[in-house]
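In: Sharing a model that was predicted from the sequence below.
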Amino acid sequence: MEDKPMYVEQKTNGKYLLRDKYKDPYTGKWKSVSISLDKNTPQAINKARGLLQDKINMKTEIDPKNLNLSFGELYEEWYKYYQVQNKRTSWIKVPFYMDKHVFPIIHKDMKIAAIDSSLIIKVIDQMYTFGDYSLNYTKQTRTTLSTIFNFSIDKGYLETNPVSKTKIIVKREKERQHRKKISDKYLEKEEYQALLKNLYLDDRKRLQAVMAEFLLLTGLRYGELIALQWKNFKNTSIFIEGTLDYTLKKLSEAVKTSTKNISSERIVDLPNRAVQILKEQKEYNSYKFSVLPEDYIFLSKPNAPLSIHAFNKSLKEAAKEVELQKNVSSHIFRHTHVSILAEDNIPLKAIMERVGHSDANTTLSIYNHVTKKSREQITSSLDNIF
């Protein structure tokens, strides 16, 4: 598009528009600007001409810093806001995958005005299309990039988000293989029984044993488990009102914060065995620690719950001893809890509310996967036809 002089355009309501074009200093593209006229006379046009030029000056007046802002500078500014607005467990992971996946392609010194969708696609291709990273992990990285560029729009640095023009083309065969691995994310009955038995046989791992069983019976996240205080336990239920940041080196210094999301704040009704575990834990704590309302329930030492690293280490050792060929961590009990309820045909909505899921897809990935027990029930039913 070439630069053209001002011109008058008549509107259907009898009025006029004085139009002109200007080049956007950020994108280099030509854009149109106009101002309303009551009359198409030289006097009216001359008066509006100055106002129109003022309008153009406002649109083309830029802060040199913004025009030359680098991607690294944009990221640093965005990250400060992101840290304030999100929980530590969310923002602590961002620098890692930015350094690993994004900055090698979208360099920190690259001007944000020069970043287009082709660079975003290159990140996606390297991670997922031609790489070995999962679809969900790649989506998470793409979403982070989109959030960064939306921030730049809010700040007035850019007008468009280059991520919005990209999409991830799903590799069907890879996702089929991924679905096969879902069974590795939860434990069958004989597997969790063997694991718990191994933990309970070692007196040094008593705490890990009761915590693992309690996770299995409730479907809690690990951060929710270690944030449980005696005031949260009443009769036969627990109130999930917060979480502890288990990424901190010293859990004794951790502060209880809000739950992961609104859906995560909930009341969880306890089966008899879970109630028994808490009563036994209260008796155990009464002579080793204390049982004041503000005290945490599952303590490894005074005021300090067991770190997730120590817990997972014990789980992996136990899994190795019972020859369990699965990657066992605290989260596998949450998935196992969902699978147990799904096997008993508990409605999806009820399961979501119990485990505090806001996104149905998270629960569905386990819920829709047919477990060994369900498959056996199907064949057993068919065998009994005659």
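Out: Received, thanks.
In: contacts and neighbour counts: CA atoms only from here.
Out: OK.
In: count of residues packed around the closest residue to L69 other than its chain neighbours?
Out: Using Cα to Cα, 6 or more residues apart in numbering and skipping the chain neighbours, the partner closest in space to L69 is K111 (5.7 Å). Using other Cα atoms under 10 Å as the criterion, K111 is surrounded by 18 other residues.
In: Counting neighbours, what do you get for A212?
Out: A212 has 25 nearby residues by other Cα under 10 Å.
In: wait, what's in contact with the residue nearest to L69?
Out: 68-71 (Cα atoms under 8 Å, 6 or more residues apart in numbering).
In: need the next SSE after the helix or strand hosting K21, C-terminal direction.
Out: Using DSSP states H and E, K21 sits within strand 16-23. As assigned by DSSP H and E, the chain's next helix or strand after strand 16-23 is strand 30-37.
In: Okay, buried residues for that following strand please.
Out: The neighbour-count check on strand 30-37 (16 or more other Cα atoms under 10 Å) flags 33-37 as buried.
In: dropping in the other structure now:
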Amino acid sequence: MWIENREVLVNGKLEKRYCFVERYKSTLTGKYRKVSVTYGKKTPQVVKAATQELERKINKALAEESEFVQTATLSQVSTAFLEQYQKRVQPSTYKNGALFIKKFVDDFGHDTIISNISQRSLNRYFNDMLYNNERDLTNGTVRAIKNKVSVLFDFAVTYGYLKDNNIKKVKIEWKNENARKRNQIENKYLTQDEYRKIIDDCLINGADHYADVFKLQYLTGMRFGEASGLRVQDVIKENGKTYLDINHSLVFLSSPSRYYLSDSTKTFAGMRKIILSPEATKIVERHMRNKDLDALLFAYNPSAPHFADQKPLNINNANTMLKRIIERQKIDKDVTTHYFRHTHVSVLADMDVPLRVIKDRIGHADTNITEKIYMHVTKKARQDFEAKIAQIDNFL
């Protein structure tokens, strides 16, 4: 306890008061809070009385916190968690995580006391996601939701809302998805014919800027945000070759709608320098002309020379346009901008480029799907070879 001297105005006169202050550690936040009481004197008797009153205030505050912890609702805990989560992850990661958390809270009920959620109800919830005909989600989607909810429950344990994380005890009867996975890999990238149809459709419908950014994705394996965020100064010329310094990404946010260039790529592994093919170099050089160093290569108004005047390409608009294109072109795949990245992997695999080199070129974050596409393409190449080898007898 300490004493702070203060002066207060009483009947037009300044009088001295003594503020007795004590601090305590909150069981909710782990941070220190203060309580205080003010007297007109600081005699031994007053000091004793102040000490007792401060102790009562602290005990009352801690009791209220304890009661709150025991009755904390999903809505209260998730709000506190998301506020902290948003500060430590990339915007795109937060967006997906918040979506899963809010869905979980909606399903269980905002006013549900988090400590009352049983392991049994959690088991039923996640298994229902897999086998309920109305949901029928994939193993991957359910696993992603479960992981995010588990992070929420870890937060609840850390701050005393829960004693244990029951999510970690959940046992899920996963689906047998072998057949679906085989088909899924083939549907994760484009054939040359499908790629050409999409580019031609863009050009025919006056979306040249999208045609060029999709081409560059196809030729480099970049994410859309990395490609749409490229600036003139990110193009490097060395020894007659052209490289891209990929060190940030264009990020769009909503509520309110805004965008900015991030300080880094989506993942640390995404920070990289890649060489361009002659065709990719032509695309880049064409979009560099008459622009400031900090201007974007791609924009809805391609001739704008200054960043402040440019209208950046929005990934949501790009994906909406792709959806219309695949309907027009009758392409039976749920194509998004990420498909050009996957297609780049398939092309390099077909060229016998080593897997580790491909991973370095595209940034390691997509390791799982990258490896699956690589193995699928190389396996298909071996099967084609085995089917053709018998024809060698015709040359005897």
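Out: Sure, I can see it. Source: prediction; values computed, not measured.
In: Just the TM-score for the two chains, thanks.
Out: Once superposed, the chains reach a TM-score of 0.75 (TM-score structural alignment, normalised by the length of the first structure), with 319 aligned residues with a Cα RMSD of 2.6 Å.
In: related to what we said a few turns ago, once the structures are aligned, where does the strand holding K21 of the first structure end up in the second structure?
Out: Strand 16-23 of the first structure lines up with nothing in the second structure when matched by TM-score structural alignment.
In: any idea what S117 of the first structure aligns with in the second structure?
Out: By TM-score structural alignment, S117 of the first structure lines up with Q119.
In: how much space between that match and D164 of the second structure?
Out: Look at Q119 of the second structure and D164 of the second structure: by Cα to Cα, to the nearest Å, they are 10 Å apart.
In: now swap in K181 of the second structure and tell me
Out: Using Cα to Cα, K181 of the second structure is found at 35 Å from D164 of the second structure.
In: Who has more neighbours out of the two?
Out: Neighbour count, other Cα under 10 Å: between K181 of the second structure and D164, D164 has more, with 15 against 12.
In: Give me the aligned partner of the more buried one over in the first structure.
Out: Using TM-score structural alignment, D164 of the second structure pairs with T160 in the first structure.
In: And for Y339 of the second structure?
Out: Per TM-score structural alignment, Y339 of the second structure is aligned with I332.
In: again, but for K197 of the second structure
Out: Looks like K197 of the second structure aligns to A194 there (TM-score structural alignment).
In: Pull the contacting residues for the residue nearest to its match when sequence neighbours are not counted.
Out: Once flanking residues are discounted, A194 of the first structure sits nearest to V322: 6.7 Å by Cα to Cα, 6+ apart. Going by Cα under 8 Å, 6+ apart, V322 of the first structure touches 194-195, 198.
In: Which of those has the largest number of neighbours?
Out: Top of those by neighbour count (other Cα under 10 Å): L195, with 25 neighbours.
In: Would you agree that one falls within a strand?
Out: No. Using DSSP: H, G, I helix; E, B strand; the rest coil, the assignment for L195 of the first structure is helix, not a strand.
In: Confirm for me that it is in contact with K316.
Out: No. Applying Cα atoms under 8 Å, one finds L195 of the first structure not in contact with K316, separated by 9.6 Å.
In: can you map out the strands along the second structure?
Out: 2-10, 13-25, 32-39, 235-238, 241-246, 250-253, 258-261, 272-275 (DSSP state E).
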